[in-house]
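S.K.: Give the three-dimensional model of this entry:
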Amino acid sequence: MTGEELRSTTVHDWKSKHVLVTGGASFIGSHLVDALVGRGARVRVVDNLSSGRRENIADHIASGAVEFREADLLRSDVVDAATAGTDVVFHIAADHGGRGYIDLHQVACSTNLVLDGMVFRSAERAGAEKVVFASSGCVYPEHLQNDPGELLYLTEGLVAPPYAADNLYGWAKLMGELTLRAYCAEGRLAAASVRYFTAYGPRCPESHAVMAMIARAMTGQDPFEIWGTGEQVRNWTHVQDIVEGTIRAAEEIHDGTAVNIGTMERTSVVECAREVLAYMGREARFVFDPSKPTGPYNRVSDLTLCRELLGWEPEIDFKTGLRSTIDWYLEAHDESEVRRTLEFALTERRHA
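M.R.: This is a model prediction of the structure:
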């Protein structure tokens, strides 16, 4: 494709589009499916259900709005069949979990290097117009994110040689971004990469910090365990904003540019824990465990490029999003079952 042809692939009318969502039964993927179906897109989902759940998109399958295939995208025949006839590929699938998972399952996360390359190559061969890649704040150099007291906002340009991504998960995401830029530079695909920052919300598993804290409070844990010192700063971003940013990137970015999707609210882990306990009417003594996986101590996105390219920024403030997520969790979960499975769920992605 020429530069002009790449620009012409910008999408706005979803009703005319055949869309593939890899990992579309997962936490983020299923919310993306909801939004795309709502926009009238014809959606295909391929998911091996290693962490996704069929029930997340069951209504769409039953209505015929979504074609669902339970299959492994690491098989070449599966990925080629998945991309066939699609206009836009949202590549959400990854071997991924929360901080405990990506720290303790490095080999599993390394398979994303293979997965991403297979999806991109297959999308091009199938004649897809665009690939939208779910990247991560893990592509940013870890050494920049050590001081929780520093007023730091990560700008996209900080991902540059010499690269220093966060674990094999972060390196795989970085390589995915660079690969897509190469496809665009050679005129072979249009693409966008979206760097997600610490998503949370309904359907999110307990391997992610916010959900772990909600689960600990639900089960009355006291002392209440916090991994690390509790000083870790994050910008937790509600899944509805993650999805809206992803679709807007599909609509506005064609040249492989990577853009942050996250808020600029700075909230420490211990502040989050206090808010969870307060809203749930619980009291507990905190106990800190710095030996557990924590990730960088200061990870918050800058939104300058997001505002410039997408004309948008996340809209759900953390306190509002957290409270609605707690309400969902309490309604959707049984306390005894949470108590039984919590320790497993903190570091795994498969169902206990």
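
S.K.: going forward, measure contacts and count neighbours with C-alpha atoms only.
M.R.: Fine.

S.K.: Mind jotting down where the strands sit in the stretch 201-350 of the chain?
M.R.: Under the criterion DSSP state E, counting those that start in this stretch, the stretch 201-350 of the chain contains strands at 224-227, 233-234, 237-238, 255-261, 267-268, 286-289, 298-299.

S.K.: For the second one, enumerate the helices and strands it packs against.
M.R.: Identification of packing neighbours for strand 233-234 by 3 or more Cα pairs under 8 Å, 6 or more residues apart in numbering; DSSP states H and E yields strand 267-268, strand 298-299.

S.K.: just these: most buried one?
M.R.: Among the helices and strands packed on strand 233-234, strand 298-299 has the highest mean neighbour count (mean count of other Cα atoms under 10 Å), at a mean of 26.

S.K.: The helix or strand where Glu177 lies: how far from the chain's middle?
M.R.: Using DSSP states H and E, the element containing Glu177 is helix 167-185. The chain centre lies 15 Å from the centre of helix 167-185; the measure is Cα atoms, centre = their mean, to the nearest Å.

S.K.: before we move on, what about stretch 29-45?
M.R.: On the basis of Cα atoms, centre = their mean, stretch 29-45 sits 16 Å off its chain's mean C-alpha point.

S.K.: same question, stretch 111-124
M.R.: From the chain centre to the centre of stretch 111-124 is a distance of 17 Å (Cα atoms, centre = their mean).

S.K.: Identify the residues contacting it?
M.R.: Applying Cα atoms under 8 Å, 6 or more residues apart in numbering, the contact partners of stretch 111-124 are 73-74, 76, 79-80, 83-84, 89, 91, 94-95, 131, 169, 172-173, 175-176, 179-180, 188-189.

S.K.: What helices and strands are in contact with the helix holding Glu177?
M.R.: Applying 3+ Cα pairs under 8 Å, 6+ apart, we find helix 167-185 packed against helix 99-104, helix 106-125, strand 130-136, strand 190-196, strand 255-261.

S.K.: want to put them side by side, so please do this one too:
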Amino acid sequence: MRILVTGGAGFIGSHLCERLVGEGHDVLCLDNFFTGNKRNIARLMGNERFELIRHDITQPILLEVDRIYNLACPASPIHYQYNPVKTIKTSVMGAINMLGLAKRVRARILQASTSEIYGDPQVHPQTEEYWGNVNPIGIRSCYDEGKRVAETLMMDYHRQNGVDVRIIRIFNTYGPRMAENDGRVVSNFIVQALRGEDLTVYGEGSQTRSFCYVDDLVDGMIRMMECEDFIGPVNLGNPTETTILEFAQRIIGLTGSSSKIIFNPLPADDPKQRRPDISLAGEKLGWSPKVDVATGLKQTIDYFAGVLGRK
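M.R.: You can find the predicted model right below:
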């Protein structure tokens, strides 16, 4: 098939592009490089099945494709809060433009939504039926509410215009090609540990997260795209839960670092708990994570060691 991946030069998008090219598809990678990096797709640039388009999805584009994976949007708090208006425009106007394209060419479109639509959840673990607890005027709302509106648009285009949509909700994902400056827990801790710096934990570190390796996520995304008679939304993530403090201690151990842990004030609206209920993904997609955290973290640490060593 001919497949469009928006945000294809990003962390997750580049892994998805590689997998799709490897399966024999023609892949159009669309990115404006706000957070994407050409280094992520360098190994694909000479492949005849791969094409790079520099474009911002807040502007319309005309292409002939069979599938659209809509991943374009800054996904880390540092990046999406840098330009919050741009962030919500990417989620909302980008979704409208990609849905318009899907409608015109009769393509199936998958929306990469997020666990952030659950906000600071009052239900634990989070199921797809939970509507969330989101602050609509907070510093994270440009991302949280932008993604919620994108889900709304997907369902309205589906109901009103018959567009073939799929919705996934991505929980914390990690792996090679994460940006070292994106402010996320995994990259922050690994980079700090490798540099011998103090690891920064916010609050008391009692807040919990669940971390899914990128290869597992990509497998779930493709399964969802090709699943018939189920449009979602569906949670994709690893249900193994850990506190941030425990995770920091684990990174120090795996890197053999002499770093210490320091504590800073908790950011506004930071979720206290985050763990997906993935029973629906198991039932509808036959999907569950396969890569254990120790294996995934080793590969991620090796990647960052290489990146930092080249500087």
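
S.K.: re the thing from before, now the helices and strands packed on helix 167-185 of the first structure in a markdown table, with mean neighbour count?
M.R.: Formatted as a markdown table, those follow (neighbours: other Cα atoms under 10 Å):
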| stretch | mean neighbour count |
| --- | --- |
| helix 99-104 | 20 |
| helix 106-125 | 19 |
| strand 130-136 | 26 |
| strand 190-196 | 28 |
| strand 255-261 | 26 |
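
S.K.: Mind putting those into JSON lines with distance to Asp334 of the first structure?
M.R.: JSON lines is the format used below for those (distance: least, Cα to Cα, whole Å):
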{"stretch": "helix 99-104", "distance to Asp334 of the first structure": "23"}
{"stretch": "helix 106-125", "distance to Asp334 of the first structure": "30"}
{"stretch": "strand 130-136", "distance to Asp334 of the first structure": "31"}
{"stretch": "strand 190-196", "distance to Asp334 of the first structure": "29"}
{"stretch": "strand 255-261", "distance to Asp334 of the first structure": "32"}
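
S.K.: follow-up on the earlier one: show me the one of the helices and strands packed on strand 233-234 of the first structure that comes nearest Arg340 of the first structure.
M.R.: Across those, Arg340 of the first structure has its closest neighbour in strand 267-268 (27.8 Å, Cα to Cα).

S.K.: What lines up with Val21 of the second structure in the first structure?
M.R.: Using TM-score structural alignment, the partner of Val21 of the second structure in the first structure is Val37.

S.K.: Strand 130-136 and whichever strand or helix holds that match, what's the angle between them?
M.R.: According to DSSP H and E, Val37 of the first structure maps onto helix 27-38. Angle, helix 27-38 of the first structure to strand 130-136, by axes from the mean of the first three to the mean of the last three Cα atoms, to 10 degrees: 150 degrees.

S.K.: Identify the residues contacting helix 27-38 of the first structure?
M.R.: 14, 21-24, 43, 52, 56-57, 65-66, 92-93, 202-205, 239-240, 242-243.

S.K.: what's the mean deviation for that helix versus the second structure?
M.R.: Once fitted to the second structure, helix 27-38 of the first structure is off its aligned match by 0.5 Å on average (mean Cα distance after the TM-score superposition for the first structure).

S.K.: Residues contacting the helix or strand just after that helix from elsewhere in the structure, which ones?
M.R.: Proceeding C-terminally, helix 27-38 of the first structure gives way to strand 42-47 as the next helix or strand, assigned by DSSP H and E. Here strand 42-47 of the first structure makes contact (Cα under 8 Å, 6+ apart) with 15-26, 33, 36-37, 65-73, 82, 93.

S.K.: Which among those residues count as buried?
M.R.: For the contacts of strand 42-47 of the first structure, a burial check counting by 16 or more other Cα atoms under 10 Å picks out 17-26, 33, 36-37, 65-66, 68-69, 72-73, 82, 93.

S.K.: Helices - which of the contacts of helix 27-38 of the first structure land there?
M.R.: The members of the contacts of helix 27-38 of the first structure that map onto helices under DSSP state H are Val239, Gln240, Ile242, Val243.

S.K.: In CSV: the residues you listed, plus distance to Gly100 of the first structure.
M.R.: Converted to CSV, those look like this (distance: Cα to Cα, whole Å):
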residue, distance to Gly100 of the first structure
Val239, 20
Gln240, 24
Ile242, 22
Val243, 24
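
S.K.: Need the buried ones from these selected in PyMOL.
M.R.: To isolate the buried members of these in PyMOL, using 16+ other Cα under 10 Å:
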select buried, resi 239+240+242+243
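
S.K.: Trace Ala179 of the second structure over to the first structure, please.
M.R.: Match for Ala179 of the second structure (TM-score structural alignment): Pro205.

S.K.: Excluding chain neighbours, what is closest to its match?
M.R.: Among residues not flanking Pro205 of the first structure along the chain, Met211 sits closest, at 6.4 Å (Cα to Cα, 6 or more residues apart in numbering).

S.K.: for the equivalent of Gly220 of the first structure over in the second structure, what are its contacts?
M.R.: Counting by TM-score structural alignment, Gly220 of the first structure lines up with Gly196 in the second structure. Shown in contact with Gly196 of the second structure (Cα under 8 Å, 6+ apart): Ser257, Ser258, Ser259.

S.K.: Adding neighbour count and distance to Ala95 of the second structure, write the residues you listed out as a markdown table.
M.R.: Output for those, formatted as a markdown table (neighbours: other Cα atoms under 10 Å; distance: Cα to Cα, whole Å):
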| residue | neighbour count | distance to Ala95 of the second structure |
| --- | --- | --- |
| Ser257 | 17 | 43 |
| Ser258 | 13 | 45 |
| Ser259 | 20 | 42 |
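
S.K.: I appreciate the help and will end here.
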